[in-house]
Every structure is written in structure tokens, then in C-alpha cells.
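*Asks:* From the sequence below, what's the structure:
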Amino acid sequence: MRGASCNLSIRTRSSTHSAPPGVGAIVALTFRSAVDNPDRFPRSRDVGAWAGLTPRRWQSGMTDITGRITKAGDPHVRVMLFEAAASILGRARVMSPLKAWGLRIAQRTSMKKAIVAVSRKLAMILLAMWKSGTAYWATGRPPASAQDLASSMMTTSMRLRAPPKPRARHH
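*Replies:* This next block holds a predicted model:
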């Protein structure tokens, strides 16, 4: 039992470096344990409906009403994805394409609707990453070499640090 927990912590520590922003070990493990078999979803967008992150629809004749989310599926997964999306839109300092997309939705509608949309997209990204076995790259393409990876990590860490604010002198 001790060896299994040690092995799990090593796997989660290494996998969080290639995860999307806002997704840590707890979110990744909750998603992975709830989905269990990624091949049961023929398309990545099907996982959004499974998690209950798609809007309800009422249709009859010419009437088409879009309502609140369905809340189908595992509530723990939905909460974890919602929290990860909220941290991407609210607390993440680095602007990623996912954050920019969510902020554009927030400008059009509301922040809560944007968080739900980003959490649905995050579920799709996590499933696609799991099925293909690839890491998350915000630029859309992986770095060509290890040197490119190191330089991108260096510029990211440099962007995280804010310049010092000048102090006002009172005489």
C-alpha cells in the first residue's frame, strides 16, 4: 500500500507540469477517476454533456429555449472543473488562449457563464490530452526542442514577476 501511494504522488507531480493552467493534481485525479475509460467518448465534446456542463434545451415547433446547465453526471467532477476554470479566469496571471476566450465570453454575457464555458472546454482538453497522451501547450504546437521549452518556461516565469512599484517620497 505504501508503494502505491508513493508511486501515485510521483505520477501526479510529473503530470501537473504538462497540464492546462488551473488544473492541479486533485482536479486531474478527480477527472481521471470519474471518467475511468476515455474510449467511451467517441468525440471530446461528449464529455461536456456527460459532466452536465451543457445547457438545457426546450424545443417545440418554432420555440427554442436554452436554459441552465443540465447538472448530469458526477457533481464532484463538475465542481473541480468549475474551480479550475474560475482560477484560470480570475487568478492566473499569464494570458493563455483559453483565458482570452473565456474573458471574451465574460464581456458578452457574464463571468459565471464564462466559467461554465471554460470548464466545459477544459473537460474537452483533458479528455483529448488523455486519449492522445500529449501534454498541454497553450501555443497550439509543442516546442521544437528542449532549448525552446526552457526559453518558453523562462519567459513565462519572467512574466509572472511584476516590476517593483516606485515608492512615493513625502518631504
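*Asks:* Please make it C-alpha for all contacts and neighbour counts, starting now.
*Replies:* OK.
*Asks:* Helices of the protein, start to end?
*Replies:* Ranges of helices in the chain, per DSSP state H, are 2-15, 25-35, 46-50, 75-90, 97-108, 111-132, 146-160.
*Asks:* packing partners for the third one?
*Replies:* Contact here means 3 or more C-alpha pairs under 8 Å, 6 or more residues apart in numbering; DSSP states H and E; on that basis helix 46-50 packs against helix 111-132.
*Asks:* Mind giving me the packing neighbours of the helix it packs on?
*Replies:* helix 46-50, helix 75-90, helix 97-108.
*Asks:* Ok, which of the helices of the chain comes nearest G67?
*Replies:* helix 111-132 (11.6 Å; C-alpha to C-alpha).
*Asks:* so A86 sits right up against K113, yeah?
*Replies:* No: at 10.7 Å, A86 does not count as touching K113 under the criterion of C-alpha atoms under 8 Å.
*Asks:* Among these two, which residue is more densely surrounded?
*Replies:* More neighbours surround A86 than the other of A86 and K113, with 22 against 16 (other C-alpha atoms under 10 Å).
*Asks:* list the contacts for that one?
*Replies:* Going by C-alpha atoms under 8 Å, 6 or more residues apart in numbering, A86 touches I115.
*Asks:* Next one: it from L122, what distance?
*Replies:* Per C-alpha to C-alpha, to the nearest Å, A86 is found 11 Å from L122.
*Asks:* would you list the helices of the chain in CSV and tack on distance to I65?
*Replies:* Below are those laid out as CSV (distance: least, C-alpha to C-alpha, whole Å):
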stretch, distance to I65
helix 2-15, 41
helix 25-35, 30
helix 46-50, 17
helix 75-90, 23
helix 97-108, 19
helix 111-132, 16
helix 146-160, 43
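*Asks:* one more, for comparison:
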Amino acid sequence: MLELIWANSESTASKSRRLGNKENVAVKDLVKLAEYQAGALDELVKKYGNKIGMISFGIWVCGEHIRIYEMDLNYDGVYRMILVADVCVPIEREKIVGLVPVLEALYNVKHRISELLMVIASNSPPSSPSRSSYGRMPTPSPKLLRVTIAGLQP
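*Replies:* As a prediction, this is how the structure comes out:
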């Protein structure tokens, strides 16, 4: 069986969107973004060490919507992806005031990137130790205490 696929044919993502399967496509796109962010975070950890404060960013542009995600690795090899901004770019002249939240979101990302660069540049981040592996920071073992219970005699 041969199938003819035209070079200018509609993509499966486009077809899914047109057929109303937008949520399924959005989930697949988000998973791809998460995989990309995890890979970027892994590269940062390999290059600079697994310091607390290491993060990667993902910016997802879908039409006029912009979603900005931050990913960290604060738990036992569990990546945590957080939506830090969900803004809509104004496309009409009358709604130009809607550009302010977009600029604020981008400024906040710039600020977070500056913080990340400080973590990378420092030998040990302020108020937190460096982690050498993906494992949990060791916790001190509990100390045994001797407790004497005095009872009343009838």
C-alpha cells in the first residue's frame, strides 16, 4: 500500500485543531515543552552542579497567548514545572493598555534569569547548600532520648 502525502498538506496538529481536538494538541505541546525544559535543566546541572535555585524557562506562544513556565528540581529527581505567567498580547489598537501585563511578565522572567545567573556564578547559593546529585539532602538521624515515666501508686 502506498500513500501519497502532499508537501503542502495539512499537518496532523492543524487538522486536530480544526476538528476541535484543541485540548489534546495543547497537552502534547505542553509535554514537548516540559521535555525540552527538563533537558535544558539537566544541561545546567551537568555544567554547573545541582545547586538549589537552578531553573530553566519555557515560553509557549499560541496565537496571542503567551505562557511562561519555570522548571526546577528541588525534590528527589522530580521536576517541578510552574506556570509563572499567562498573558494575552493585545492585537487591537484600542486594547494597547493590555500590553502592560505582557511587559511585566517578560520583566519578571528577566529578573528570574538574573537570579539564576547569580546562583550559577556563586560557589554556593546564599542560604542553601549545593547538592551534588539528584538525591535528597541528607537529614540528621534522630537522637534517642531517655524518658523516665513516673507513675502514681495507689
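*Asks:* TM-score of the superposed pair?
*Replies:* Here the TM-score for the pair of chains, by TM-score structural alignment, normalised by the length of the second structure, is 0.27; 65 aligned residues with a C-alpha RMSD of 4.6 Å.
*Asks:* returning to that earlier point: format the helices and strands packed on helix 111-132 of the first structure as JSON lines; extra columns: distance to R13 of the first structure.
*Replies:* Converted to JSON lines, these look like this (distance: least, C-alpha to C-alpha, whole Å):
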{"stretch": "helix 46-50", "distance to R13 of the first structure": "25"}
{"stretch": "helix 75-90", "distance to R13 of the first structure": "17"}
{"stretch": "helix 97-108", "distance to R13 of the first structure": "23"}
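*Asks:* tell me the contacts of the nearest residue to K99 of the first structure once chain neighbours are set aside?
*Replies:* Leaving out its chain neighbours, the residue that sits closest to K99 of the first structure by C-alpha to C-alpha, 6 or more residues apart in numbering is L89, at 5.6 Å. Residues in contact with L89 of the first structure, defined by C-alpha under 8 Å, 6+ apart, are 99, 102-103, 115.
*Asks:* Mind giving me the ChimeraX select for those, buried ones only?
*Replies:* Here is the ChimeraX command that selects only those of those that count as buried (16 or more other C-alpha atoms under 10 Å):
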select :99,102,103,115
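*Asks:* which one of the contacts of L89 of the first structure is nearest D46 of the first structure?
*Replies:* Closest to D46 of the first structure, out of all of the contacts of L89 of the first structure and judged by C-alpha to C-alpha, is I115, at 18.3 Å.
*Asks:* you'd agree the closest one is up against A85?
*Replies:* Yes: with contact defined as C-alpha under 8 Å, I115 of the first structure reaches A85; the gap is 5.5 Å.
*Asks:* between these two, what contacts are shared?
*Replies:* By C-alpha under 8 Å, 6+ apart, no residue touches both I115 of the first structure and A85.
*Asks:* Just the buried positions in the one helix or strand I82 of the second structure maps to, please.
*Replies:* Under the criterion of DSSP states H and E, I82 of the second structure resides in strand 80-88. Within strand 80-88 of the second structure, the residues that count as buried by 16+ other C-alpha under 10 Å are 81, 85-88.
*Asks:* Now do it: which elements does it pack against?
*Replies:* For strand 80-88 of the second structure, the elements it packs on are strand 65-72, helix 99-121, judged by 3+ C-alpha pairs under 8 Å, 6+ apart.
*Asks:* ok now do R68 of the first structure, which residues does it touch?
*Replies:* 55-56.
*Asks:* Mean neighbour count and distance to A26 of the second structure added to the helices and strands packed on strand 80-88 of the second structure, as JSON lines?
*Replies:* As requested, these are exported to JSON lines (neighbours: other C-alpha atoms under 10 Å; distance: least, C-alpha to C-alpha, whole Å):
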{"stretch": "strand 65-72", "mean neighbour count": "18", "distance to A26 of the second structure": "12"}
{"stretch": "helix 99-121", "mean neighbour count": "15", "distance to A26 of the second structure": "21"}
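*Asks:* Pipe the ones you listed into a markdown table and attach distance to S130 of the second structure per row.
*Replies:* Below are those laid out as a markdown table (distance: least, C-alpha to C-alpha, whole Å):
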| stretch | distance to S130 of the second structure |
| --- | --- |
| strand 65-72 | 14 |
| helix 99-121 | 10 |
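*Asks:* which residues sit in contact with T12 of the first structure?
*Replies:* So T12 of the first structure contacts 25, 29 (C-alpha under 8 Å, 6+ apart).
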